[in-house]
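Undergrad: coords please:
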Amino acid sequence: MIPRPDRMELKGGGRVLWLPNPASPFVSFHGSLSAGVAAEAPGEEGVAEFLSRLLLSGTKHGTARRLSQSLEGRGATLEFHTAEDLLIFRGRTTRAAAGTAFGIAADCLSNPVIPAKEVERVRGELLTDIRRDRESTREHAEKELLARVFPSGHPYGRDPKGTEESVTSIEPRGLLEFHERCYRREGLIVSLAGDVDEGFVTSTVAKALESIPEGASPDAAPPPTPERPSAGFVDLPHKSQADIAIGLQSIPRNHPDYYDLNLANLLFGVIGMYGRLGASVREEKGLAYYSFARLRALRSGGHWSIVAGVNPVRLEDALRAISEELDRIRERPFTEEEIETGRLNQIGGLAVNLERNAEVAGALHGMELHGLGLDFLERYPEIVTGLGRESVQGAGERYIRKQDCSLVVAGPIGGRTFAL
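TA: Next comes the predicted model:
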């Protein structure tokens, strides 16, 4: 029996979930605020990521060196990063050092300072990362695909790092304005796993988090409107590999078809050496260095995609093989044996993940974010076991639609164009 986590609502906003692991001497934590890319106003592209990289650069109460020494000297870790919907912070600490770790996390979220030297350091990092991504065939193809799949300006289609133009124009005042507007406790979620109990949460964690300013969090991203499929071709003549990215919009995490589609995606392009897709395109035909599928289900929508790394001279053959596999979803339905293998994989994967505190904390966070209920971990095996062949097949046919997919190819392609 998987234990059920406990949950506490904080005064002034925010929620904390925890699941004890008596065998562990550590506490893993996974927290978030609604301050991701979706919170950026027009003209703020890249601000959320820029600010997240500055959060450990010092606060009104301590320099970057002092923060680092306080964490490292107690064997604790803390990191921040930006996702489509959220600012995420996570790390690990001992129970004895937790007051320090959570105090620093709350201080970074509540009282950041923006030293001019650090602003220029982060600006340089982001510009370097953007230029490096542009030189990566895979990164370039995937980012171009998302820009085509989602409407212009939608946060799910934007690079969290922004553009060279937006990063160059970001100023400290804009970073502080974003912080003042978006770093609010109403949207706070923190999950804990390991050496935790209610007394510890109340006396240490909740006490530290109460310093985060109260107030309403930004609205979630609007559901994206459908986009017509399109194609883009990026010539990178100095590269030796080409990357293919194919995809379309998909469903949010709380959609009732999520579990069926997730299993269909597992069988098509994830399980083993990347499912049916990898077995055919990579293993049997030798047309790709890698080829896999991905389902990313977010708060307000999502996307489904295929990524394949290919020898440029074999692009047409690889695309033909991928196209055939997409057709076979309808022409050769998933078998009962495939479905059962997928069910066992998903149930077993959960069990393996729950052996590690960090993964438990991440799972608890997702449960709260998407409103899955405190009994989700108990119900999950039953949910997966109840997925039938017809419902999984139906989800695959409804949401993996070749005719609605956009296509991007990046690499040494010259003036060539391609189609599915």
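
Undergrad: contacts and neighbour counts: CA atoms only from here.
TA: OK.

Undergrad: So which bits of stretch 263-276 are buried?
TA: For stretch 263-276, a neighbour-count test (16 or more other Cα atoms under 10 Å) marks L263, A264, N265, L266, L267, F268, G269, V270, I271, Y274, G275, R276 as buried.

Undergrad: hmm, I was thinking of stretch 135-143
TA: E135, S136, T137, R138, E139, H140, A141, E142, K143.

Undergrad: Restricted to helices, list the residues you listed.
TA: Secondary structure from DSSP state H places E135, T137, R138, E139, H140, A141, E142, K143 of the buried residues of stretch 135-143 in helices.

Undergrad: For the closest residue to the fourth one other than its chain neighbours, which three-state class applies?
TA: Closest residue in space to E139, ignoring its immediate chain neighbours: D133 at 5.4 Å, by Cα to Cα, 6 or more residues apart in numbering. Here D133 is recorded as helix under DSSP: H, G, I helix; E, B strand; the rest coil.

Undergrad: Relative to G174, how far out is D133?
TA: Here D133 is placed at a distance of 25 Å from G174 (Cα to Cα, to the nearest Å).

Undergrad: For V16, what is the enclosing helix or strand?
TA: Assigned by DSSP states H and E, V16 falls within strand 15-20.

Undergrad: Then S32?
TA: Using DSSP H and E, S32 falls in strand 26-33.

Undergrad: Can you verify my assumption that E142 contacts L248?
TA: No. Applying Cα atoms under 8 Å as the test, E142 and L248 come out as separate, 11.8 Å apart.

Undergrad: related to what we said a few turns ago, make a markdown table out of the ones in helices among the buried residues of stretch 135-143 and add distance to V16.
TA: A markdown table is the format used below for those (distance: Cα to Cα, whole Å):
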| residue | distance to V16 |
| --- | --- |
| E135 | 41 |
| T137 | 41 |
| R138 | 37 |
| E139 | 35 |
| H140 | 38 |
| A141 | 38 |
| E142 | 35 |
| K143 | 34 |
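
Undergrad: this one as well, want them side by side:
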Amino acid sequence: MSERFIAEHIKTLKPSGIRRFFDLAQSMEGVISLGVGEPDFTTPWSVIEASYHSLERGFTAYTPNAGLPQLRRSIAKFLSARFSVDYDSKDEIIVTVGASQAIDIAFRSILNPGDEVIVMEPSFVSYVPTITLAGGVPVIVDTHEHNQFKLSKDALEQAITKKTKAVLICSPNNPTGAVLDKEDLEGISDVIKAHDLLVISDEIYADLIYDEAYTSIASLEGMKERTLLVSGFSKAFAMTGWRLGYVCGPEGLISQMLKIHQYTIMSAPTMAQYGAIEALENGLGEVAYMKESYKQRRNYVVKALTRMGLSCHTPGGAFYVFPSVKSTGLTSAEFAERLLMEEKVAVVPGSVFGESGEGYIRCSYAASMKQLTEAMVRIEQFVNKLKAKA
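TA: Sure, this is the predicted structure:
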């Protein structure tokens, strides 16, 4: 096919670095994958049953564009009880096809060509491309290990220009596991309010936080009206394949986002929405069990990596560790590629999450303890071989 049929801005768009390693690992036998953020738990059975029963009852038609009213009420109730953020389920919530679609329609709704969005990096691989596809300009603010990969108030202030329209934050963060606590968020919110900006807050990992209470930036004074809160069911409820998320925000903005949602998606899958109602109403005990298991795995992996000489801060949330491989003398891509080929362990090079991720690798500890134990043995063997050759 002639390349003239392909849009110029798509030609320059890079494919996901995460999927590259995942696909490579899938083609090899005996690989332990710590690459993709995929819970090893299956979806809670009561959620699966609720979805089955919706089909048995003939609930197979479209739902309202914004989602089932009962699900939106459940989301509003959950956010109020869990994070002290109150939303009108009728006009301030849209149920989306995963959190990724929520972020996409958020940027397409707010950005004019040339508008700038500040992104804290290392960051999830889709953020920058999604901003670019919406006509915006991503402005990167690097975070660093010595500050536990947190976005600082001062760094944010320095990145703001006359073209800045929004700030994208992700806490707990993918890939670093960093958590912005209440004090961090208060400083950030002061800057956002002073410059009259919007914040897109990706809170998909908010229920997987291990050492402190979670604070949503939308709960802070004066922030709800300038926040789009994005979340979903993939991570905490082990529902990645169900593709169900949501976005909450001011009615005036949500109504505009709903127009894009109507024309591109119509509505999120009906059976998944019925499953999500069950997840919110009766599945939180399962989330607590999974979270405790992740915490044990986190502690084990951080200790193992540190012992073998790969410095690693203890992540406060999500299910990733982000150890430094700088001591090996290899780039993050070289380390990941050789580890896969020589020891059959798949991790993701930190460089795919932005320039500040160079020198690190992302390892997901959402694998079983048996797999994690064997993976740590293999990684240590690899590191020891590198040391012997140094």
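
Undergrad: Give me the TM-score for this pair.
TA: Once superposed, the chains reach a TM-score of 0.25 (TM-score structural alignment, normalised by the length of structure 2), with 151 aligned residues with a Cα RMSD of 6.2 Å.

Undergrad: coming back round to it: give me the neighbour count for the residue nearest to E139 of structure 1.
TA: Neighbours of D133 of structure 1 under the rule other Cα atoms under 10 Å: 16.

Undergrad: From A410 of structure 1, how far out is it?
TA: Using Cα to Cα, D133 of structure 1 is found at 12 Å from A410 of structure 1.

Undergrad: list residues touching both of those two?
TA: Listed as contacting both D133 of structure 1 and A410 by Cα atoms under 8 Å, 6 or more residues apart in numbering are H140.

Undergrad: Now V307 of structure 1: closest residue in space that isn't a chain neighbour?
TA: Spatially, and ignoring its direct neighbours in sequence, V307 of structure 1 is nearest to A245 (4.7 Å; Cα to Cα, 6+ apart).

Undergrad: Structure 2: strands as residue ranges?
TA: Under the criterion DSSP state E, structure 2 contains strands at 32-33, 93-96, 116-121, 137-142, 164-170, 198-202, 227-232, 245-248, 320-321, 345-346, 348-349, 361-364.

Undergrad: now for the longest one, which elements pack on it?
TA: The elements that strand 164-170 of structure 2 packs onto, with contact taken as 3 or more Cα pairs under 8 Å, 6 or more residues apart in numbering; DSSP states H and E, are strand 116-121, strand 198-202.

Undergrad: The ones you listed: which one's closest to A375 of structure 2?
TA: strand 116-121 (26.7 Å; Cα to Cα).

Undergrad: quick one: buried residues of that closest one?
TA: For strand 116-121 of structure 2, burial by neighbour count (16+ other Cα under 10 Å) applies to E116, V117, I118, V119, M120, E121.

Undergrad: ok, Y258 of structure 1 - how many residues close by?
TA: A total of 18 residues lie near Y258 of structure 1 under the criterion other Cα under 10 Å.

Undergrad: Distance of it relative to E125 of structure 1?
TA: Relative to E125 of structure 1, and taking Cα to Cα, Y258 of structure 1 is found at 37 Å.

Undergrad: With L51 of structure 1 instead?
TA: Distance from L51 of structure 1 to E125 of structure 1, counting by Cα to Cα: 13 Å.

Undergrad: Which residue of those two possesses the greater neighbour count?
TA: Shown here are L51 of structure 1 and E125; by other Cα under 10 Å, L51 has more neighbours (24 against 13).

Undergrad: Share the number of residues neighbouring the residue lying closest to the more buried one once chain neighbours are set aside, please.
TA: Using Cα to Cα, 6+ apart and skipping residues adjacent in sequence, the residue nearest L51 of structure 1 is L175, 6.2 Å away. L175 of structure 1 is flanked by 20 other residues according to other Cα under 10 Å.

Undergrad: do the same with E183 of structure 2
TA: Neighbourhood size, E183 of structure 2 [other Cα under 10 Å]: 10.

Undergrad: Kindly report the same for R20 of structure 2.
TA: Using other Cα under 10 Å, R20 of structure 2 is surrounded by 12 other residues.

Undergrad: Could you do I188 of structure 2 as well?
TA: By the criterion of other Cα under 10 Å, I188 of structure 2 has 22 neighbours.

Undergrad: In this structure it contacts L156, no?
TA: Yes. I188 of structure 2 is within contact range of L156, at 7.4 Å (criterion: Cα under 8 Å).

Undergrad: I'd guessed the residue nearest to E139 of structure 1 sits against H140; true?
TA: Yes. D133 of structure 1 lies in contact with H140 (Cα under 8 Å); the separation is 6.1 Å.

Undergrad: closest to I110 of structure 2 out of the strands of structure 2?
TA: Comparison of the strands of structure 2 against I110 of structure 2 by Cα to Cα identifies strand 164-170 as nearest, at 8.3 Å.

Undergrad: Distance of E390 of structure 1 relative to R330 of structure 1?
TA: Remark: distance between E390 of structure 1 and R330 of structure 1 (Cα to Cα) = 12 Å.

Undergrad: An error on my part: the question was meant for F292 of structure 1.
TA: Look at F292 of structure 1 and R330 of structure 1: by Cα to Cα, they are 19 Å apart.

Undergrad: Pick out whichever of these two has more residues nearby.
TA: F292 (24 against 15).

Undergrad: could you measure the more buried one against F200 of structure 1, distance?
TA: Applying Cα to Cα, the value for F292 of structure 1 to F200 of structure 1 is 43 Å.

Undergrad: any idea which element L407 of structure 1 lies in?
TA: Using DSSP H and E, L407 of structure 1 sits within strand 406-411.

Undergrad: Buried residues, that strand. List them.
TA: Of all the residues in strand 406-411 of structure 1, those buried under the rule 16+ other Cα under 10 Å are S406, L407, V408, V409, A410, G411.

Undergrad: Packing partners of that strand?
TA: By 3+ Cα pairs under 8 Å, 6+ apart, strand 406-411 of structure 1 packs against helix 137-149, strand 231-235, strand 242-250.

Undergrad: Counting neighbours, what do you get for D202 of structure 2?
TA: Around D202 of structure 2 there are 25 residues (other Cα under 10 Å).

Undergrad: Perfect, I'm done here.
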